[in-house]
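When you get a sec, could you give me coordinates for this:
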Amino acid sequence: MLEQEAGPPAAQTPDGRQPGVRRLTRRKPVEALVSEGGHGAGGELRRSLGLWQLTMISIGATLGTGIFVVLGEAVPDAGPAVVLSFVVAGLTALFSALSYAELAGTIPVAGSSYSYAYATLGELTAWVCGWCLLLEYGVSVAAVAVGWGQYIDELLHGVFGAGLPAALSAPPGDGGLFNVPALVVVLLAMAFLLGGAKESARANTVMVTVKILALLVFCAVAAAGIRAGNYRPFMPLGMAGVSAAGATLFFSYIGFDAASTAGEEAKNPQRDLPRAILLSLVLVTAVYCLVAAVAVGARPWQRFEGSEAALSGILRSVTGHDFWPALLAFGAVVAIASVVLTVLYGQTRILFAMSRDGLVPAVFAKVDPRSGTPRANTVIVAAFCGTLAAAVPLGRLADATSIGTLFAFALVNIAVIVLRRTRPGMRRAFRVPLSPLFPLVGLGLCLWMMFSLDTVTWAVFGVWMAVGAVVYFGYGMRRSRLNAAPRAATAPVSGEE
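I've put the predicted structure just below:
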């Protein structure tokens, strides 16, 4: 049986609203979040996703440009021991993944870390988290879409010997007029999402399968070029090099939390969400380590310096043909399209949850009764991200996705600790082992990586937070559904399993 927390009634203004400070720290009970799950204006999200589809969503959002691009940046730091660097980066991500797994199973809603913060840390912190996620997902979709256009160009060069004209493959300021491929991939993702979550998940599963097969084909073909001498010395720059490469590679793991945004469309979220998050992290780490081991065995580690397309170069040098690099480019095109699809999906579901709480306009929570998807939300987000990718030179702005992600990860680790203290008897499908130690380690690692980012990234983050403050205090705080709610609706409750 659930009971109200003891304590004096909350002070209210004559019109029934709560005073300023209390309005900023008001929390939404877990029960209220869960009971609202799936409901939006005009219809409901449909529970159609099982464990396999949820796992593929997280893999689709994670396994993308990282292995195709970042490997060339990490090998010069670690040498052949870059395989260990992937393990270190995976373990670093694991601490936050464990916290996500516990909260995703306990609070299975569409808002992911935004909703977890709302239930534990209060409305203002939840808004900041949601605003960070909008930066992470929005700019990430645009940046990844730009990368898709570059791989399309490479694929066309490999197959036809000529690519797209610069005027149609880059935005103004980057040598072009309009990045058509970047807009196209965002619109394709939008079309899949408008068809429904189940249909989108099927398309994503196909794309994830193709990109994993492409990487396995790379390993099979490049294995012919492996030389034992390329693994010696295994750790030429010591553990310092392994750690430095691990910090670079950590961002190849961003995206494992994507399944948590599907909390209201999962058939059995309490059971499947924790499993999907952890399983996707294990599978991605295994693929990364396998590809890295083959890559450094087939090419001396010193020759990775400045190599952005390291995997394509290895296939070309091993086989002497352009067919295999072109095939890998096709895999990269599919891989990046999958990232665009799953990240755009996550963006729409977070906005859906924020809109349902009244913090952003109601149009983002309107669900089409036929498809069971937030159609207007999807179209608006796709139009914004597509225009950003096609017409705006992103440059260093893309780096800001990292700080937004790490901030959200940090809040999730804090939320686990807070919910364990305020609701110790709540039923949890999965529990972080050695809590609060592991969440504190996850929090410390996130803060360390945040403060290792450059001043330009922090400046962009500061400007984005300032804009967010204006939007919240000018719109969200007044429109919040909890704005005039009595304490019974906003205070946390305590209960036992």
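
For the rest of this, base every contact and every neighbour count on C-alpha atoms.
Noted.

buried set for stretch 334-353?
Buried residues in stretch 334-353, counting neighbours by 16 or more other Cα atoms under 10 Å, are found at 334-353.

I should have written stretch 187-194 there, sorry.
Buried positions in stretch 187-194, judged by neighbour count with 16+ other Cα under 10 Å: L187, A189, M190, A191, F192, L193, L194.

Return the member of those residues nearest to I403.
Nearest to I403 among the buried residues of stretch 187-194: A189, at 25.1 Å, using Cα to Cα.

Another for comparison:
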Amino acid sequence: MQSLRQQLCRTKPVPATGAAEPPGQGLGRTLGLFPLTMIGVGATIGTGIFFTMVEAVPKAGPSVILSFLIAALTAGLTALCYAELSFRIPAAGSSYSFAYATLGEFAAFIMAACLLLEYGLAASATAIGWSDYLNNFLVNALGWHIPPSLRAPMFASGPGGIEFHPGAINLPPMLLVAMCGHLLLRGTKESATANAVLVLIKLAIILFFVAVAFSGFDAANFTPFFNQDDSKGMGGMAGVTAAAGTVFFSFIGLDTVATAGEEVRNPKRNVPVGILAALVIVTVFYLLVAVAAVGAQPARMFAHQEAGLSVILQNVTGKAWPALVLSAGAVISVFSVTLVTIYGQTRILYAISCDGLIPKAFRRVNPRTQAPVGNTVIVCLAVGLTAGLVEATFLWDMVSMGTLTAFIVVAIAVPVMRRKGIGAGQDGFRVPFGPWLVPGLSVLACLFIMKDLSRATFHVFFVWMAVAVAAYFAYGLRNSRLNRDAPGPVAQPV
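Next up, the predicted model:
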């Protein structure tokens, strides 16, 4: 009989990490390196570029460029950790599976709760932003706009706090989530192919924006470089780190690559390479757009600007067609981001369910499409309702909190994995400079960014963690597959 401490700290053997379903019932290995890298790029580029400039520039001013660099450096340190873990533990579930194999079951469940918060709210937030660009596209193309009552949230921020608007609903993001759900139900290969095409179109549109925006570049827009408004603690470097926290969720694509571990051909090579390749592509494009956007428009104009990048092009050229092209690109871009983020959410739930920690309905797979049907429907309903009823401002920082927490756990898992000898003797990527330096710097960088997130973000996060702990003790602890598969202690306590 295992003690409670042994149950909480039991780890899952690496060969069993992830699902072990009979042929025809599990996930199929259909993804190569290119579509896998495009999943990472698709989950990342779009959110940080098309939406968060409006949130981040008012905090940091022109020094938002440093915010992206700080976020990219932190993500890069964590990417190295992801690369080694994904080659040694090639499983669906990403950070959850890494934590289960190294830190123990309870830590893995808490990690899963962070990932569900991260992916679910990220999908909702990006779908909400899609509504603005869709409306901008319709105005420029057809002279018609979506009625305000059909693209306004029921719960929005106001002077007195949260306001309730019973007659309002944001319909476009709900339709977007429904379209993504339909495509995901057709199967992973079809979804990945569609995503790769959408990502290539997206990158071309972004390069178009950079080229046009640079034609209106004014170096004076970078003076003063730092935000001078210290009334809310946003002056100087405080504004830079606050903005870094806001944009950091944009690097969620790294985690999304790792969630596909069980659907990738040659995962020990392709997952690490896909993670690092996605990081490089994303960082280059983010910096190009940030420099071009701030150079083309004074920082003070970004606040509360709807479909901001489209407006910049219209102001630079004095013509509507560049804004129309960019709005069309944003509509395509956000579709791919929402698609991939929902995909990541369903695969994490699939992995958790296969381990018995949540109901088995989340792991049932259609034998023809090899897609988790019930899982996908549940996720789309939750994401769609959140996107249709809640204002995006409430969601951005919560996504960053979940992402930062996931990255911290991933960094901690590396030295634990090395100490336990998991995957020892295998040829593959290893974090340079030993098992402590890079993971330690990654943890410190994440904490540095996390400290400037809002107090409300921490409050909501702690409530969510309390719910997760209650769910684990109420269901997960008793129904864990390790209870059934192992007659005695299955692991050493960490």
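
Do you know the score for how well these two fit?
For this chain pair, the superposition-based TM-score is 0.89 by TM-score structural alignment, normalised by the length of the second structure; 475 aligned residues with a Cα RMSD of 2.5 Å.

Adding secondary structure, write the buried residues of stretch 187-194 of the first structure out as TSV.
As requested, those are arranged in TSV below (DSSP: H, G, I helix; E, B strand; the rest coil):
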residue	secondary structure
L187	helix
A189	helix
M190	helix
A191	helix
F192	helix
L193	helix
L194	helix
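
what's the counterpart of P322 of the second structure in the first structure?
By TM-score structural alignment, P322 of the second structure lines up with W324 in the first structure.

To what extent is G320 of the first structure buried, counted in neighbours?
Residues lying near G320 of the first structure (other Cα atoms under 10 Å) number 12.

tell me the contacts of it?
For G320 of the first structure, no residue counts as a contact, taking Cα atoms under 8 Å, 6 or more residues apart in numbering as the criterion.

all helices in the stretch 201-350 of the first structure, in order from the N-terminus.
Secondary structure of the stretch 201-350 of the first structure by DSSP state H, counting those that start in this stretch: the helices cover 238-249, 269-298, 310-319, 323-356.

most tightly surrounded among those helices?
Sort the helices of the stretch 201-350 of the first structure by mean neighbour count, taking mean count of other Cα atoms under 10 Å, and helix 323-356 sits at the top with a mean of 26.

Quick one: name whatever helix or strand follows that one.
Note on helix 323-356 of the first structure: by DSSP states H and E, the next helix or strand toward the C-terminus is helix 375-391.

list the buried ones in that following helix?
Here helix 375-391 of the first structure shows 375-379, 381-383, 385-391 as buried, counting by 16+ other Cα under 10 Å.

What's the average distance for that helix when superposed on the second structure?
Here the mean offset of helix 375-391 of the first structure against the second structure after fitting is 1.8 Å, by mean Cα distance after the TM-score superposition for the first structure.

helices and strands around that helix, which ones?
Helix 375-391 of the first structure is packed against helix 123-160, helix 180-194, helix 323-356, with contacts defined by 3 or more Cα pairs under 8 Å, 6 or more residues apart in numbering; DSSP states H and E.

so what secondary structure elements neighbour the last one?
Counting contacts by 3+ Cα pairs under 8 Å, 6+ apart, the secondary-structure elements packed against helix 323-356 of the first structure are helix 51-62, helix 65, helix 123-160, helix 180-194, helix 197-222, helix 310-319, helix 375-391.

same check, this time on the second one
Other helices and strands packing on helix 180-194 of the first structure, by 3+ Cα pairs under 8 Å, 6+ apart, are helix 123-160, helix 197-222, helix 323-356, helix 375-391.

So for S112 of the first structure, which of those sits nearest?
Per Cα to Cα, nearest to S112 of the first structure of those: helix 323-356, 7.0 Å.

which position in the first structure aligns with T47 of the second structure?
Correspondence of T47 of the second structure to the first structure, assessed by TM-score structural alignment: T65.

Ok, N136 of the second structure next?
N136 of the second structure maps onto E154 of the first structure when the alignment is built from TM-score structural alignment.

Please report how far its match lies from A142 of the first structure.
Note on E154 of the first structure: its distance to A142 of the first structure, by Cα to Cα, to the nearest Å, is 19 Å.

Repeat that for V456 of the first structure.
Distance, V456 of the first structure to A142 of the first structure, using Cα to Cα: 19 Å.

Of these two, which one has the most company?
A142 (28 against 13).

show me the contacts for L411 of the first structure.
S113, A117, C129, L443 are the contacts of L411 of the first structure under Cα under 8 Å, 6+ apart.
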